[in-house]
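A.B. asks: Just a sequence and a predicted model for now, questions to come.
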Amino acid sequence: MAGVQRRSALRVVSAYRTVSEDAALVLAGTPPVNLLAVERKATHGGLKRSEARDATMIQWQQRWESATRGRWTQRLVGDLNYHLTQLLAGHGCFGTYLHKIRKEATPS
């Protein structure tokens, strides 16, 4: 299940397969499937959804902070701003994107 989630996250963020699972999930904004399973179990056990989600997010943040892979991504995400978001998404003042949305005649 985690493998399918990783491949999906890579597709969502248009990343290469060499991007770590942790980084891909953070960029996609998707908590790991095993944490989601624990969250679902907690809500069926009577815990409020919001409390279960808060616990999931805390665990995910701790996991991300202690991860050994995705360090470069973690440094970038820590300083995320408008321009970096445009760069990571491939949108913005890039010739290929502007050509794709028909704002420029050529990709260069």
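C.D. replies: That came in fine, so what should we check first? Numbering: from 1, shown residues only.
A.B. asks: Please make it C-alpha for all contacts and neighbour counts, starting now.
C.D. replies: OK.
A.B. asks: Run through who's touching the longest helix anywhere in the chain.
C.D. replies: In the chain, with assignment by DSSP state H, the single longest helix is helix 49-66. Residues outside helix 49-66 that contact it (C-alpha atoms under 8 Å, 6 or more residues apart in numbering) are 22, 31, 32, 35, 36, 38, 39, 40, 42, 43.
A.B. asks: Put this next to the first one:
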Amino acid sequence: MKVFFELNGQPRVIRVPNRAIKAQTKARPKADPANPAHIGAPMPGVIASVTAALGQKVKTGDLLLTIEAMKMETGIHADRDGVVKALHVSAGSQVDAKDLMIEIE
């Protein structure tokens, strides 16, 4: 809904959100900091590439994915040996800080 009014002789327009309408997008699960199997997004951004695959064995230091934020790319590496149990993102996905991206078992 838009509200038109005049303030100090200047016409103004304000968009007022309808709080009765629920969000159409599904919220991503957040990484549990107490769970070492969860790898969360360190910052908001866009997933540039995903190099890990479901069921892939990874070693400490292996590149899992890259995040692009503020025109810089940040590599996310495995912090321990394991197997990729779940991938919650794909290339081009938008993520917020602490969103769950990968689970390693």
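C.D. replies: Yep, it's here. Small disclaimer: the values here were computed from a predicted structure and weren't measured.
A.B. asks: List the TM-score for the superposed pair.
C.D. replies: TM-score for the superposed chains, counting by TM-score structural alignment, normalised by the length of the second structure: 0.22, backed by 42 aligned residues with a C-alpha RMSD of 4.4 Å.
A.B. asks: what comes up buried for the longest helix of the first structure?
C.D. replies: 52, 53, 55, 56, 57, 60, 64 (16 or more other C-alpha atoms under 10 Å).
A.B. asks: re the thing from before, of the contacts of helix 49-66 of the first structure, which is the nearest to residue 72 of the first structure?
C.D. replies: Proximity of the contacts of helix 49-66 of the first structure to residue 72 of the first structure (C-alpha to C-alpha) peaks at residue 22, which lies at 11.5 Å.
A.B. asks: Following element in sequence after whichever strand or helix holds that closest one, please.
C.D. replies: Using DSSP states H and E, residue 22 of the first structure sits in helix 21-28. Using DSSP H and E, the next helix or strand after helix 21-28 of the first structure towards the C-terminus is helix 33-44.
A.B. asks: Mind listing what's buried along that following helix?
C.D. replies: Going by neighbour count (16+ other C-alpha under 10 Å), the buried part of helix 33-44 of the first structure is 33, 35, 36, 39, 40, 42, 43.
A.B. asks: Would you reformat these as TSV and include distance to residue 84 of the first structure?
C.D. replies: TSV is the format used below for the buried residues of helix 33-44 of the first structure (distance: C-alpha to C-alpha, whole Å):
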residue	distance to residue 84 of the first structure
33	27
35	28
36	28
39	31
40	34
42	36
43	36
